[in-house]
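[1] this is the structure alone, sequence omitted:
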């Protein structure tokens, strides 16, 4: 087994991406590592350029083969194990905002000379005490990866939006962005980024729109009073519902129902 690595003690708080640890490992069958201390607010990028390995993240196992990478965000357990005669890979511990790709997911992407050079520069800069420069090199590497995987991301984003809409409708009374994030098993900041990119608004604002549209349906098609509609939508104060509805439609619920009925008379 051969490895080259460097690690620093602290994160850079003033830079959008901060890299703290870099490993370049050439492992053999006896390589088997279990992390005992999990730092749940950091990410792991593991890029295999030769051989096979197994990566376990919170009980989920991924088979990492040549030209695959995984972005891991563990909260309970993280382990690596060589699954062939050799397993050679780069490993980075980093933080970034926003996170552009799906976590705990295996991507297929060829390892190019450009990628190799950026990884080498990141490790060398960290060794030379230039953490900000190392983070800049890594951010470039990470951004190029995100760009090349954009088609996969687009499909993934649309799936996230579709599942989010279903979840919002099913949990209209007790919705929260955190509960949606937990349901989708993705970080909250990633969820917010996807909504802003695809829908032009945050998940919470989008949910408010869903709730107001449902309120309009109740006003148009039922005889429920405002208090009953408020409760159905998760508002325990009809005044709060009325004020929010007016912000959304420019009229209060009573006016909206009256105008709707007048338009549809006869």
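    Ah, there it is. This one's a predicted model, so the numbers in the text were calculated from it and none came from an experiment.
[2] drop to CA atoms for contacts and neighbour counts, all remaining ones
    Fine.
[3] could you list the residues in contact with the one helix or strand residue 159 maps to?
    Element membership of residue 159, judged by DSSP states H and E, is helix 150-170. With contact meaning C-alpha atoms under 8 Å, 6 or more residues apart in numbering, helix 150-170 is reached by 101-102, 175, 180, 184, 194-195, 198, 207, 210.
[4] put this beside the first:
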């Protein structure tokens, strides 16, 4: 457990770097929800975060600045009034624009309730939200971490829940897809356990692969085939966590040619092997 009296703030006059950092606790592996820390910083001109496997969930709100974020093969460009989620056990890379460095407020959380709430609000494979005003909620979370009351986690989960509702409402508003994109998503979900090609996907809606890729990426933010691959990996995660199926059995069920190819694909998108993912899931459960 962190010392609750350690509340750190820093302002470097020579570099103009500003940072508030309030550690709260380390995850105990049992609680459904824990706020681990909250922080605010600005003007880190050389900020780079490159993780092959994130150990918890990070929610970041961009107050100012710009930069590039890569998650699961997708590129995003967080700017003011945007928010991004760094999911647990996933790889990501973030680089601030040194000419216009990020000013961010973020908090780290962990616990099985985090995962369940993300899934309940259909946000378990969502990473980036733009044009959304959430600064008051993030500042409340920052205040909770700073004051570190005995009921900090109980109050934090209420704020967290409100943030998810806002994100889900925006997601529902934005995801008014065209007919061809809706048909593509439905087709992909029906064939997740099959080894299908981009030609199969585009043929289902009667468009060329290039044409479908253009309209799908414009509306969804990723290509149809990458969307298909991500959904397959997510299904594999569910099977690893909730069944006793072997890696070989899961690979066969999902239509991979062998367990080694499946393991390489899984690690590429999650940053961890299937066996280690299962082991980590078991360690973080009751």
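    Thanks, I have the structure now. Note that the structure is predicted; figures quoted are calculated from it, not measured.
[5] from the contacts of helix 150-170 of the first structure, list the buried ones, please.
    By neighbour count, with 16 or more other C-alpha atoms under 10 Å, the contacts of helix 150-170 of the first structure hold 101-102, 175, 180, 194-195, 207, 210 as buried.
[6] need the contacts of helix 150-170 of the first structure in CSV (columns: secondary structure and distance to residue 150 of the first structure).
    Formatted as CSV, those follow (DSSP: H, G, I helix; E, B strand; the rest coil; distance: C-alpha to C-alpha, whole Å):
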residue, secondary structure, distance to residue 150 of the first structure
101, coil, 9
102, coil, 11
175, coil, 29
180, helix, 23
184, helix, 20
194, helix, 12
195, helix, 15
198, helix, 13
207, helix, 26
210, helix, 28
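[7] hang on, the earlier thing: could you dump the buried ones among the contacts of helix 150-170 of the first structure into TSV and include distance to residue 231 of the first structure?
    Conversion of these to TSV gives the following (distance: C-alpha to C-alpha, whole Å):
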residue	distance to residue 231 of the first structure
101	37
102	36
175	14
180	21
194	30
195	27
207	16
210	15
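[8] now, among the residues you listed, which is nearest to residue 216 of the first structure?
    residue 210 (10.0 Å; C-alpha to C-alpha).
[9] give me the number of residues near the residue nearest to residue 198 of the first structure when sequence neighbours are not counted?
    Excluding the flanking residues, the one nearest residue 198 of the first structure by C-alpha to C-alpha, 6 or more residues apart in numbering is residue 157, at 7.4 Å. Neighbourhood size, residue 157 of the first structure [other C-alpha atoms under 10 Å]: 21.
[10] how about residue 205 of the first structure?
    12.
[11] what do you get for residue 128 of the first structure?
    For residue 128 of the first structure, using other C-alpha under 10 Å, the count is 11.
[12] ditto for the one 3 residues further on
    Using other C-alpha under 10 Å, the number of residues around residue 131 of the first structure comes to 24.
[13] please apply the same query to residue 253 of the second structure.
    Counted with other C-alpha under 10 Å, residue 253 of the second structure comes out at 14.
[14] name the helix or strand for the most centrally placed residue in the first structure, please.
    Taking C-alpha atoms, centre = their mean, the centroid of the first structure lies closest to residue 190, which sits 3.0 Å from it. Using DSSP H and E, residue 190 of the first structure sits in helix 188-199.
[15] likewise residue 56 of the first structure?
    Per DSSP H and E: strand 43-57 holds residue 56 of the first structure.
[16] identify the residues contacting that strand?
    Contacts of strand 43-57 of the first structure (C-alpha under 8 Å, 6+ apart): 61-74, 76-95, 104, 111.
[17] at 6 Å instead, please
    61-74, 77-84, 86-95 (C-alpha atoms under 6 Å, 6 or more residues apart in numbering).
[18] what is the helix or strand that comes right after it packed up against?
    Per DSSP H and E, the first helix or strand lying C-terminal to strand 43-57 of the first structure is strand 60-64. If you count contacts as 3 or more C-alpha pairs under 6 Å, 6 or more residues apart in numbering; DSSP states H and E, strand 60-64 of the first structure packs onto strand 43-57.
[19] mean shift of the strand it packs on relative to the second structure?
    In the superposition with the second structure, the average deviation recorded for strand 43-57 of the first structure is 2.0 Å (mean C-alpha distance after the TM-score superposition for the first structure).
[20] any buried residues in that strand, and which?
    43-57.
[21] same question, stretch 13-27 of the first structure
    In stretch 13-27 of the first structure, counting by 16+ other C-alpha under 10 Å, buried: 17-27.
[22] need these in TSV (columns: secondary structure and distance to residue 2 of the first structure).
    Formatted as TSV, those follow (three-state DSSP; distance: C-alpha to C-alpha, whole Å):
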residue	secondary structure	distance to residue 2 of the first structure
17	strand	28
18	strand	26
19	strand	22
20	strand	21
21	strand	17
22	strand	14
23	strand	11
24	strand	8
25	strand	6
26	strand	5
27	strand	7
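[23] which of those sits closest to residue 228 of the first structure?
    Nearest member of the buried residues of stretch 13-27 of the first structure to residue 228 of the first structure, counting by C-alpha to C-alpha, is residue 17, at 48.0 Å.
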